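Enquirer: just to be clear, the model below is a prediction. Sequence and coordinates:
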Amino acid sequence: MNNINQPITAASGLNHFYSKVYLFFAAGLGISGVASYLAATVFRFETINFVNNFPLGFLGLWIVQLILVLVLSAKAKKNPSLTIAGYIVFSLLMGLTLSITLMTYNVGTIAQAFAAAAVTFAGAALVGIFIKKDLSVVGRVGIIGVWGIIGVSLMNAFFFHSSGTDFFLSILTVGIFAGLTAYDNQMIRHYYQQNQGENTGIAAFVALQLYLDFMNMFIALVRIFGRND
């Protein structure tokens, strides 16, 4: 009887872990959404002033967020409380930086980009959850692609200033992060099995990965839809 119940118990535990990951994911989006709205409207002047006076400005904020992601990846398993707190701080910072980006686009463009990002993310997530094929290669190629996009984006920002390059990179970004969304969703099962059950810190960190997948697609789609704004 115990052997019969084991697969059912394991499936129930995995489903609960998925639910916890997506609860963190939704919470992060909500925090960023509220922070972004307030920063772009109620505290618009203070936000612009803060970013202008921050070391390295907008780029400095992105560097801080990158460092935070690296710290959370190292502490996720050992310190769940720190990981959750870091995830909240990251979501707030992303809302702040996102507000600066969205100030240059109209509401219609933002709504279209969000809808397109949500549909793309959901489709890629379902592929990752249900596909049987190992997506490790997709994950490795995606990570290489991300670093490539970062490198070319920096070169374009400081040297080339090409709108065509920026548009191409935006399209490429959507494709790469759609692939990473599928890979990261498949990895949820791996994390669950690796930790022999639920781990709140790991759940928060996996949610952060999904959050980054969605946000990067969303920002890229804003740039694609908002070329004429």
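Expert: Sure, I can see it.
Enquirer: for the rest of this, base every contact and every neighbour count on C-alpha atoms.
Expert: Will do.
Enquirer: which residues does A203 contact?
Expert: Applying C-alpha atoms under 8 Å, 6 or more residues apart in numbering, one finds that A203 lies in contact with F17, K20, V21, F24.
Enquirer: how many residues are close by the first one?
Expert: A count of nearby residues for F17, using other C-alpha atoms under 10 Å, gives 22.
Enquirer: contacting residues for it?
Expert: Y192, E198, A203.
Enquirer: out of those residues, which are inside helices?
Expert: Counting by DSSP state H, these place Y192, A203 in helices.
Enquirer: dump the contacts of F17 to a markdown table, plus distance to T83.
Expert: Below are those laid out as a markdown table (distance: C-alpha to C-alpha, whole Å):
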| residue | distance to T83 |
| --- | --- |
| Y192 | 17 |
| E198 | 15 |
| A203 | 9 |
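Enquirer: surely K77 and E198 touch.
Expert: No - taking contacts as C-alpha atoms under 8 Å, K77 lies outside contact range of E198: 10.6 Å.
Enquirer: this structure: helices as residue ranges?
Expert: Going by DSSP H, the chain shows helices at 2-40, 44-53, 57-75, 80-102, 107-130, 136-155, 163-194, 200-225.
Enquirer: before we go on, here's another structure to hold up against the first:
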Amino acid sequence: MSEFDRQNYYGTYNEEAGLKAYITKVFTYMGVGLTITAAVAYLIFHSLITRGTLARIFFFSESAIYIQIGLLITQIVLVLSLNAAIRHLSKGVCTALFFAYAALTGITFGVIPLAYEVGTVFQAFIFAAILFVSCAVIGHVTNVDLTKYSGILFGGLVALLIASIASIFIPVLRNNLLIAYLGLFIFMIYTAFDIQRIKQFYYMAVNGEEEREKLAIYGALQLYLDFVNMFLYLLRILGSRRRR
């Protein structure tokens, strides 16, 4: 093998190893975020069934409705901040914002076992994990460039949002599982799409290791949102079937 060939081989090898390590880091951040959400959700659930301090603060106090609205607004602000200013924030701030969002999501998730059976919640989580991993693998290995269809995916997301809002006021839509299946399908596609974008982030980061770290956190947030939404739509589907 010539000197040129050896350099090309080792360059390619190092690049692939770097990308693999980067994707592993993204999934690690995502895993930590999900762990925080699960831990906080368990604390809230336990507090709810024991009428503990957390439950009295977030759900049974006179200002509970304002606290819930404040939590929702704070979650939106955190996501928008990461989306809009990811390159201008430090790595520490990005990490803190992501983990804070995960913790706030855990507060709202604490009521889920009260609305659905624990077995249904567990089943939805397992199915969501299987679908998520499958879609992530497809996005990683496929030769189809899904990022070219970002406009179509965004349009589908907007349509899903409009349908979800309409279902609040239209009982027929509220009780129809079509929206749940549509949402599940859209976020399955988004999972594969986001995996390809994360690979692009690795090559886009040209301003040093800190920028790559921040993009890894941003990628973890996108995958976290994909998984959470898939879980929620599956929970709605499975929960509806159990009530029949």
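Expert: Thanks, I have it. All of these numbers come straight from a predicted model, not from anything done at the bench.
Enquirer: where does the TM-score land?
Expert: TM-score for the superposed chains, counting by TM-score structural alignment, normalised by the length of structure 1: 0.90, backed by 228 aligned residues with a C-alpha RMSD of 2.1 Å.
Enquirer: quick revisit: go through the contacts of F17 of structure 1 one by one and say which ones hold in structure 2.
Expert: When you map these onto structure 2 and apply both residues aligned by TM-score structural alignment, their matches' C-alpha atoms under 8 Å, the shared contacts are Y192, A203.
Enquirer: tell me the one of the contacts of F17 of structure 1 nearest I176 of structure 1?
Expert: A203 (22.6 Å; C-alpha to C-alpha).
Enquirer: and that closest one, what pairs with it in structure 2?
Expert: The alignment partner of A203 of structure 1 in structure 2, by TM-score structural alignment, is A216.
Enquirer: would you mind measuring from its match to T74 of structure 2?
Expert: 22 Å (C-alpha to C-alpha, to the nearest Å).
Enquirer: ok, I65 of structure 2 next?
Expert: Taken as C-alpha to C-alpha, the span from I65 of structure 2 to T74 of structure 2 is 14 Å.
Enquirer: same question for E209 of structure 2.
Expert: Taking C-alpha to C-alpha, one finds E209 of structure 2 at 29 Å from T74 of structure 2.
Enquirer: which one's more surrounded, these two?
Expert: T74 (15 against 10).
Enquirer: pick the one among the contacts of F17 of structure 1 closest to W147 of structure 1.
Expert: A203 (24.6 Å).
Enquirer: about what we covered before: pick the most deeply packed of the helices of structure 1.
Expert: For those, the largest average neighbour count (mean count of other C-alpha atoms under 10 Å) is found in helix 200-225, namely a mean of 23.
Enquirer: what's the mean distance for it versus structure 2?
Expert: Once fitted to structure 2, helix 200-225 of structure 1 is off its aligned match by 0.5 Å on average (mean C-alpha distance after the TM-score superposition for structure 1).
Enquirer: quick one: that helix to helix 163-194, angle?
Expert: Helix 200-225 of structure 1 and helix 163-194 meet at an angle of 160 degrees, taking axes from the mean of the first three to the mean of the last three C-alpha atoms, to 10 degrees as the criterion.
Enquirer: tell me the angle of helix 200-225 of structure 1 relative to helix 107-130?
Expert: 130 degrees.
Enquirer: one step back: make a markdown table out of the contacts of A203 of structure 1 and add distance to M94 of structure 1.
Expert: Below are the contacts of A203 of structure 1 laid out as a markdown table (distance: C-alpha to C-alpha, whole Å):
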| residue | distance to M94 of structure 1 |
| --- | --- |
| F17 | 25 |
| K20 | 21 |
| V21 | 19 |
| F24 | 15 |
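Enquirer: which one of these is nearest A10 of structure 1?
Expert: F17 (10.5 Å).
Enquirer: can you give me the distance of the aligned partner of the closest one in structure 2 to K148 of structure 2?
Expert: Mapped onto structure 2 by TM-score structural alignment, F17 of structure 1 lines up with Y22. According to C-alpha to C-alpha, Y22 of structure 2 and K148 of structure 2 sit 23 Å apart.
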